[in-house]
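J.: Give me coordinates for this.
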Amino acid sequence: MNLNSIFHETMPKIWEDYEPRESQITLSSKIQELLQGSGVLLAEAGTGVGKSLSYLLPAALYSLESGSTVVVSTETKALQDQLLFKDIPLLEKILNQKIKAERALGASNYICKRKWKIAEDTGNFGTEMISQIDNFQEWLSETQTGIKTEYNGYASSEFWSKVTREADNCLGKSCKNFSHSYYFLEKEKWKKANILIVNHYLLASHIAGDFRILPNFDKIIIDEAHNFPEIVGRSFRSEITYDYISKQLSFLYSKENKQSLIQKMGSPENLVDALDEAKESLIKLYSRISSELGLNLYGSVRIKKPLLLDKGDFEISLARIVNLFIDKSTKYSKESENNLEKEIALGLETGISRFRGLIDFFAELRNRKNENLVYWSEPPNFKEKDKFLKLCSEPINVDEIIAEIFIPKMESVIFTSATISSPKGDFNYFEDQIGFKQVERLELDSPFNFQKQSLLFIPKNIEDPSNEERYLEDIFVWIKFLIELTEGNTFVLFTSNKSLKKIHEKLDKESNYPIISQLSQGAIQAKQLYLETDHAVLLGVSSFWQGIDIKGDRLKSVIITKLPFQVPSEPVLETKIEKMKEKNINAFAKVQLPRAGLLLKQGYGRLIRSISDTGIVSILDPRIYTKSYGKTLLQTLPKGVLPETDPRVLLDKYNNLPKI
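T.: Model prediction:
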């Protein structure tokens, strides 16, 4: 099928009011070229280009002709829903053909029938679930997918951990539930899909898991690509807590738990002694961690030097268990007809794998031989009743992972987003993030008339953010003014929870409009409340800077309280900055400024989502005027939109915005 004729002849017949856009046709044609051949494309398509149809159309045509699957990866569930429930049904009408589209989810999203049976037989649900279990069983008898998010009742996180699938705690084909497993039935559908929709986290886990999670594919479109490199880094992250290790040890042996692995094996004395020794060593280890790292209640703190810890005693105790497990594993088989033997064989295999991971983690924390790994601590999660610090590690060479592991596995890779280019208008920042320069580049402007549809307000008389108290006092005055100007219908975007909380407290006392906080309600509930509440004001942090699509008069004002620079003490960034300084590279210009520019562009993009949207974007950070980089950041915003500084002029211009 000819794309040109589809856009010019077929689509106007099917889609009322559709007008062919040259930018959409250009993007779609380029993606078709890449899919039919090979290569890497970076495509920035401004809001309103019609990006999703631009790639779905050539992806579907390629799949239908070749019989192979094209993967589409997104960051947000909202875009996945749009693709599945709006765009692909439209695509089927355009092509007059059924398109097999599936959404792939991570393993932990699915009920594991084997684990559920064990929980059901033992009654090990947890006291918090006793009153809810009948509702859950009723849902389980009706569900076709076993996807936990489709369950509308209450279920605790502890309960989900007992009944959902774990990749390293699965019998696979040796399980009697394999032929009717929710997860494996879904995987069969994935193999047959024309278009397989995944999220970046699952794709990154697929890469981290040696490409064993998803079906084989070599054509991929990565939408909302601006955050993909960071998400890949997180997927290679390790996070270890005292509670996690303690639960692993108790899963293997606990006098109170008759279903623990060691009890199933008849409680061999040498294994019981080894587990008891490991539990004692764990307490000593975390006592040493607390002593060496001190108290941390406020945020991430990088661990710059090797730690003495317990000189490896805990690792030795785990190694003893691993060796005993290896010895015992010869007596058990996952292929056995005996269910108990299968469970023991799987438990031994899982224990060996998890304990080896812990041994490697703490050995590296003591020795620090891998210069590519960054380690840091985070405060205890007091909501989860944690007593000790969380320990984390993450590689800093994400660019190498993408360029040397991921891209060579693919034949065609299309990275696309409304925000890939840097403040200077090139793709250098994103190319550095993916570590790959042999790319084709395409930049397409938004068809919206931002000069007519939007106003940019940047007042000058605001204290520098370094004087936090005065700065918050100043921006509160402007926030209150702007909320009243648009009668609510406002997003206020913050870069820190602390600032949001302080402004929220003042607005609660002094504003007559409904104030909704992401911190109080959670992101999903906050957005829903905002949509349901007239003249509402939503206070949000990172997740509301991007991926939120609210059209019409519900959103008339976006207030950016502070330029979105990443905190330089964030452990991975701090390490990158140090390494760049060693090479005489300006890290601020190379990393921090381009990243802030992308986020600023994303924040501005929340306002104008259709040809009829109008409103104000305000930036309440005086550094736009007082710092040399201010002009550079302004260049990331839509061309021709000039900042207004006078509130009286702003009021007049706002009242004269087009009423469409």
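J.: Please make it C-alpha for all contacts and neighbour counts, starting now.
T.: Will do.
J.: Help me confirm that Ile231 comes into contact with Leu202.
T.: No: with contact defined as Cα atoms under 8 Å, Ile231 does not reach Leu202; the gap is 9.7 Å.
J.: and Leu35, what does it touch?
T.: Applying Cα atoms under 8 Å, 6 or more residues apart in numbering, we find Leu35 in contact with 58-59, 62, 219, 412.
J.: cutoff 10 Å now
T.: Residues near Leu35 by Cα atoms under 10 Å, 6 or more residues apart in numbering: 29, 55, 58-59, 61-63, 70, 218-221, 411-414.
J.: Identify the contacts common to Ile231 and Leu202.
T.: What both Ile231 and Leu202 touch, as defined by Cα under 10 Å, 6+ apart, is the set Glu75.
J.: Spatially, which two of the contacts of Leu35 are the most separated?
T.: Of all pairs drawn from the contacts of Leu35, the greatest distance, 19.2 Å, lies between Ser29 and Asp218 (Cα to Cα).
J.: in the top helix by length along the chain, what's buried?
T.: The longest helix of the chain (DSSP state H) is helix 339-367. Buried residues in helix 339-367, counted by 16 or more other Cα atoms under 10 Å: 341-352, 355, 358-359, 361-366.
J.: Repeat that for stretch 437-453.
T.: 442-444, 446-450, 453.
J.: Out of those residues, name the ones that lie in helices.
T.: Using DSSP H, the members of the buried residues of stretch 437-453 that fall in helices are 450, 453.
J.: Pipe the buried residues of stretch 437-453 into JSON lines and attach distance to His206 per row.
T.: JSON lines is the format used below for the buried residues of stretch 437-453 (distance: Cα to Cα, whole Å):
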{"residue": "Leu442", "distance to His206": "28"}
{"residue": "Glu443", "distance to His206": "29"}
{"residue": "Leu444", "distance to His206": "31"}
{"residue": "Ser446", "distance to His206": "33"}
{"residue": "Pro447", "distance to His206": "36"}
{"residue": "Phe448", "distance to His206": "37"}
{"residue": "Asn449", "distance to His206": "40"}
{"residue": "Phe450", "distance to His206": "39"}
{"residue": "Gln453", "distance to His206": "42"}
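J.: one more to put side by side:
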Amino acid sequence: MSNFFSPEGPLAGYLENYEPRSGQQTMAAAVTGVISGDTDSVSAEGARLLVIEAETGIGKTLAYLVPAVLSGRRVVVSTATLNLQDQIMNKEVPLISRVLGREIPVVCIKGRQNYLCLYRWFQYQGSGQFREEDHTDCSMIGKWLEHTTSGDRAELESLPERSSLWPRISAQSNQCLGSDCPEATSCFVNQLRKRAGSASLLVVNHHLFFSDLALRQGGFGEVLPRYEGVIFDEAHHIENVATAFFGKGFSQYQLIDLVSDIERQAETDLDPNRYDRIVGSAKGLKQRTDEFASLFPVQTGKFHLLEFVRHYSYSRWHQEVDLLATGIKRLAKDLGDCSGFGEGWRTLEKRALELADNLLEIALTNDAGETDGYVHWYERRERSVTLSATPVKVADHLRKTLYSGVDWCIMTSATLSSGGDFSYFQQRLGLDESVEFLRLPSPFDYQRRTLIYIPEKGFPEPADPAYQHISCRRAAELLQLSRGRGLVLCTSFRGMESMAAYLEAHLEYPVFVQGNGSRNSLLQKFRANSGSVLVAVASFWEGVDVQGEALSCVIIDKLPFEVPSDPVIQARIQAVTEQGGNAFFDFQVPRAILTLRQGVGRLMRAAGDSGVIAILDVRLFTKGYGLKFRASLPPSPVVRSLHSVGDFYGTSEID
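T.: I've put the predicted structure just below:
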């Protein structure tokens, strides 16, 4: 590995102005040791485990891909974002292939919903029920099918992100006819699986990986071919994604989708009498589900199911649940009776039975309290209700399914520690003391190329009623000094809207706001408009990669503490407390630090970048926990005056 990444090594000849990075070489050597078995880092479950925090500039993608490719083993690389998948497939793997002088058998596998189902497409075309608004998309897809070999919707750049057509023709797993499908030979998903079976490098996202893991755990088959080891990039997302797949869900929309598919199948397969009976039964159940959803309060949000049941009445609640579950099972039997008309009816029957089982498992909670290791909750949206049972801890699930099912596992990200401490990540993912942890700091020159700005003493804290207006004014002052070129990250949609309104009224620079266009289109406008400002929340805290002068100032409105109203977060806080820990310092602070580090990381994306990171939250100095936050920030000089910021940019201070 040291030779491959050395100044005279094979990689240097293919990269202009190549400079070796010691952190990259260290990481590549550590990854090689885990894959080859030359390490003492072995978990209690037998897997060799390695956790690497590799900050921006290390070149971590190549540092794990090169050893994986050279190992000759089948390796899964799992990412959290499509952007990183595209980078691996379109940039990193082709580069390694040129350096090695051979093709690399690699396949990128996405969730089934990303691929077109030929059977459903032909059904939709033959139904004669084209929606007027879908006419253009249908024409485009028809032409695309004449040449596509993948069936991947990503090739349809003109297809709207929220296309109403795509969900009706995509290859959803719960609607798949399997080997009985008349289009099985031409099926894009089946062809993808064949290619995956002969590939040594499988690139997936976390959702697909844990979907496969959950299927294996339940004994329902598998999505991915067998592999020896897995590398998680963007590993700070593992807990949240795993949580979704080791839980259960029942939603009003799931049943509505089932009824729609029953109607569509019935139109194709059944005579008028049987059609009327099946469709009438399905529509009656939909009405029953709507009535069930109306039992819940109209207030939107996420709430504990047990608290609702206590106020509603246990006996009445159980009756309502039993009534709905019985109706679903009765419909399932009717669907099974139609199996002679095609395998699609068996698929519909299985979906109905799964819905009934999930409803009973989630809704019939323990009257004395939730002691099954899951938190049972519901979410009320404007037009639907969802019931969920979510594991409070995923550590045990990971031990049973992941660590015991692979030879080795590597987890890496730019942000896995808080204040240099991996304890939070280690505890949440159930990693024992034998696991090796490696920290590789960024090689970027933060000392000379950046500043961290925190407002002066006396600046209001976020709880102060004056904070919102004063923080907006301060952001505008900073952006005038930076001549725009700023990304403003807010911790709430309300804060974002207030900030955007103020900046639009007080700046001469273009202001782009999340929600007024797709993520990609906003980023393209931001890059293209010199001196512009982008105001955003949520997903823009990570994955935004804008290099050069277009982004010279990152402003964060406040420390990103989560509002502990989410039932899952509440349950996890309670679990930490019950085990004798301090939920604020052991759980809430580390989570906020990891999010803050992601936001701060938007500034320096390349060695030549420079700028100011402004955090408009004086709690970094006024609160005791502020010290741990500051210890987690880059080694930039910290200033507390606008004059120092003006000096950095070479602009005059705002009056």
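J.: ok, now how distant is the equivalent of Gln248 of the first structure over in the second structure from Asp180 of the second structure?
T.: Aligned by TM-score structural alignment, Gln248 of the first structure pairs with Leu258 of the second structure. Using Cα to Cα, to the nearest Å, we find Leu258 of the second structure at a distance of 20 Å from Asp180 of the second structure.
J.: next one: Gly13 of the second structure
T.: From Gly13 of the second structure to Asp180 of the second structure the distance is 52 Å (Cα to Cα).
J.: need the helices for the stretch 301-450 of the first structure, in chain order.
T.: When assigned using DSSP state H, counting those that start in this stretch, the helices of the stretch 301-450 of the first structure occupy the ranges 313-329, 339-367, 398-400, 428-434, 450-453.
J.: possible to save the ones you listed as JSON lines with distance to Glu188 of the first structure?
T.: Compiled in JSON lines, the helices of the stretch 301-450 of the first structure are given as follows (distance: least, Cα to Cα, whole Å):
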{"stretch": "helix 313-329", "distance to Glu188 of the first structure": "31"}
{"stretch": "helix 339-367", "distance to Glu188 of the first structure": "24"}
{"stretch": "helix 398-400", "distance to Glu188 of the first structure": "31"}
{"stretch": "helix 428-434", "distance to Glu188 of the first structure": "31"}
{"stretch": "helix 450-453", "distance to Glu188 of the first structure": "46"}
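J.: one step back: what helices or strands is the longest helix of the first structure leaning on?
T.: strand 238-240, helix 242-252, helix 261-264, helix 313-329, strand 373-378, strand 390-395 (3 or more Cα pairs under 10 Å, 6 or more residues apart in numbering; DSSP states H and E).
J.: Using TSV, lay out these together with mean neighbour count.
T.: TSV is the format used below for these (neighbours: other Cα atoms under 10 Å):
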stretch	mean neighbour count
strand 238-240	16
helix 242-252	16
helix 261-264	20
helix 313-329	18
strand 373-378	22
strand 390-395	22
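J.: Specify the stretch among these that is closest to Leu34 of the first structure.
T.: With distances scored as Cα to Cα, the stretch of these nearest to Leu34 of the first structure is strand 390-395 (30.8 Å).
J.: Compute the inter-axis angle for the closest one and strand 373-378.
T.: Relative orientation of strand 390-395 of the first structure and strand 373-378, computed by axes from the mean of the first three to the mean of the last three Cα atoms, to 10 degrees: 160 degrees.
J.: how about the strands in the stretch 1-150 of the second structure?
T.: Under the criterion DSSP state E, counting those that start in this stretch, strands of the stretch 1-150 of the second structure are mapped to 48-54, 75-79, 106-108.
J.: what's the mean deviation for the last one versus the first structure?
T.: Spelled out, that is strand 106-108 of the second structure. By mean Cα distance after the TM-score superposition for the first structure, the fitted strand 106-108 of the second structure averages 1.5 Å away from its aligned residues in the first structure.
J.: got the contact list for that strand?
T.: For strand 106-108 of the second structure, contacts defined as Cα under 10 Å, 6+ apart pick out 69, 74-78, 85-86, 88-89, 93, 192-193, 195-205.
J.: one more time with 8 Å, if that's ok
T.: 85, 89, 195-196, 199-204.
J.: Also stretch 556-563 of the second structure?
T.: 462, 471, 488-491, 588-589, 591-593, 595-596, 599, 613-617.
J.: quick one: that stretch to chain centroid distance?
T.: Offset of stretch 556-563 of the second structure from its chain centre (Cα atoms, centre = their mean, to the nearest Å): 19 Å.
J.: can you tell me what part of the first structure it aligns to?
T.: Aligned using TM-score structural alignment, stretch 556-563 of the second structure spans residues 560-567 in the first structure.
J.: Repeat that for stretch 92-103 of the second structure.
T.: Under TM-score structural alignment, the match for stretch 92-103 of the second structure is residues 87-98.
J.: what span of the second structure lines up against stretch 488-502 of the first structure?
T.: So stretch 488-502 of the first structure sits over residues 484-498 in the second structure, by TM-score structural alignment.
J.: end-to-end on the matching stretch?
T.: 18 Å.
J.: Go ahead and name everything in contact with it.
T.: By Cα under 8 Å, 6+ apart, stretch 484-498 of the second structure touches 468, 472, 479, 509, 530-538, 540-541, 549-560, 599.
J.: For stretch 223-234 of the second structure, what is the distance to the chain centroid?
T.: With Cα atoms, centre = their mean, you get 17 Å for stretch 223-234 of the second structure.
J.: Report the buried residues of it.
T.: Buried, per 16+ other Cα under 10 Å, within stretch 223-234 of the second structure: 223-224, 227, 229-234.
J.: Tell me the counterpart of Arg193 of the second structure in the first structure.
T.: Alignment note (TM-score structural alignment): Arg193 of the second structure maps to Lys187 of the first structure.
J.: In contact with that match, which residues?
T.: 104, 214-215.
J.: Return the closest of these with respect to Leu261 of the first structure.
T.: Out of the contacts of Lys187 of the first structure, the member with the shortest distance to Leu261 of the first structure (by Cα to Cα) is Leu214, at 30.6 Å.
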